[in-house]
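Asker: this one's sequence-less:
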């Protein structure tokens, strides 16, 4: 299982690294920092980075607070939720308007397909430590909400919007706000569904360990 998690972590970090290299390789020292800010303004990048941290921390510093946080059920459910949404949104809304080639295709496949599937599979196999509280599903909305706020503020200052469905210059604030509300509902539905699965699995494990009555 450790080898499996190392592999997933490597996939996550590789996808992010390749994509970053492709984004800045032709940039000057002056424009590089701005491109770096844009790079970290994509939810895809942030969700894959989170996956990398969640998978790596327990391997390199198992006794640390970061590792304990990474192994917690609420953290694992949140990471699985973000990557599931990343894959669903990409393949449902963006794949038809994006045609990467070469290393771009490699990074694209890792970020939007391979890593999300691998992280979901790892979560289904291992879950997380501790109980999965219902409140955790609502707390998982905090990160997407902060991303939405950042997107609007950054976009207002620079006219850069990472995704066409969040582009205020094309959809207007009302259209973007409706999309954000719809996506928030999607995040909540997935987080609740994953919480249900985790709690059901935990209950099944308890039932299996319970001694049989005579």
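Answerer: Received the coordinates, thanks. The structure presented is a predicted model; accordingly, all values stated were derived computationally and were not measured.
Asker: C-alpha only now, for contacts and for neighbours.
Answerer: Fine.
Asker: buried ones in the helix or strand hosting residue 150, by neighbour count?
Answerer: If you go by DSSP states H and E, residue 150 is part of helix 142-158. Residues of helix 142-158 classed as buried: 144, 148, 151-152, 154-155 (neighbour count, 16 or more other CA atoms under 10 Å).
Asker: one more structure, for comparison:
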């Protein structure tokens, strides 16, 4: 069976399309982690679709990079929904109000793309491709992002969008609050990274149970 007829290929094309729509329907700046993580996902899954066709396999390439992209987009979805939106329902803004395109952009960036990427990680190959030792490497990007934001703000007082997220803003509660938020988020990101590795193992079991009943996607 040709790779072109496999659901895995078209699911990954769908992920790239979702990230693309999220990035192009809105006008968010690259200064946001949301935008950066979706750019990473877009680039990875375009490359994945290309190499799947080139190699004639449903296995996604560069599994460590795939794990990193999965972690970053999970962070994006959870931080937005829990910390920024406080669990608010994202659906009403899609059909009502003057900023529907912005709501659709946010919906793709924070909900559709993360859910599709996690589904890909859970159900599609390769399996058992991540390792616990990958976690420090994966965390280098979000921690580096925080370091860049804080360093940039200290060096360039007139930089636009100095505080892309409230937990970077020391103007009301001071830097003690900022460092406390970063420490708390770091612990949470370690837990999420461990969950990504754990989902890889869980996905192996799920795929094993599904294989007798269906051909491999």
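Answerer: Looks like it came in fine. Just so we're clear, the structure is a prediction, and the values are computed from it rather than from any experiment.
Asker: just to revisit the earlier point, contacts for the helix holding residue 150 of structure 1, please.
Answerer: If you take CA atoms under 8 Å, 6 or more residues apart in numbering as the criterion, helix 142-158 of structure 1 is touched by 41, 43, 160-162, 166, 168, 180, 184.
Asker: switch to 7 Å and redo it
Answerer: Here helix 142-158 of structure 1 makes contact (CA atoms under 7 Å, 6 or more residues apart in numbering) with residue 161.
Asker: kindly report the same for stretch 54-62 of structure 1.
Answerer: Outside of stretch 54-62 of structure 1, the residues within contact range by CA under 7 Å, 6+ apart are 5, 9, 66-67, 70.
Asker: remind me, longest helix of structure 1?
Answerer: helix 168-209 (DSSP state H).
Asker: now do that one against helix 142-158, angle only.
Answerer: Compare the direction of helix 168-209 of structure 1 with that of helix 142-158 by axes from the mean of the first three to the mean of the last three CA atoms, to 10 degrees and you get 170 degrees.
Asker: helices or strands up against helix 168-209 of structure 1?
Answerer: helix 73-89, helix 134-139 (3 or more CA pairs under 7 Å, 6 or more residues apart in numbering; DSSP states H and E).
Asker: so where is the last one in structure 2?
Answerer: Under TM-score structural alignment, the match for helix 134-139 of structure 1 in structure 2 covers residues 132-137.
Asker: ok, the first one next?
Answerer: Equivalent residues of helix 73-89 of structure 1 are located at 63-79 in structure 2, counting by TM-score structural alignment.
Asker: and the contacts of the matching stretch?
Answerer: Against stretch 63-79 of structure 2 from outside (CA under 7 Å, 6+ apart): 34, 37-38, 40-41, 110-111, 114, 117-118, 129-130, 138, 193, 196.
Asker: for residue 170 of structure 2, give me its contacts.
Answerer: residue 178.
Asker: what does it align to in structure 1?
Answerer: By TM-score structural alignment, residue 170 of structure 2 lines up with residue 168.
Asker: could you measure from its match over to residue 46 of structure 1?
Answerer: Using CA to CA, to the nearest Å, we find residue 168 of structure 1 at a distance of 21 Å from residue 46 of structure 1.
Asker: got it, and residue 55 of structure 1?
Answerer: Counting by CA to CA - residue 55 of structure 1 and residue 46 of structure 1 are separated by 14 Å.
Asker: these two: who's more crowded?
Answerer: Taking neighbours as other CA atoms under 10 Å, residue 55 of structure 1 and residue 46 compare with residue 55 leading, 25 against 19.
Asker: what's the more buried one aligned with over in structure 2?
Answerer: Aligned partner of residue 55 of structure 1 by TM-score structural alignment: residue 45.
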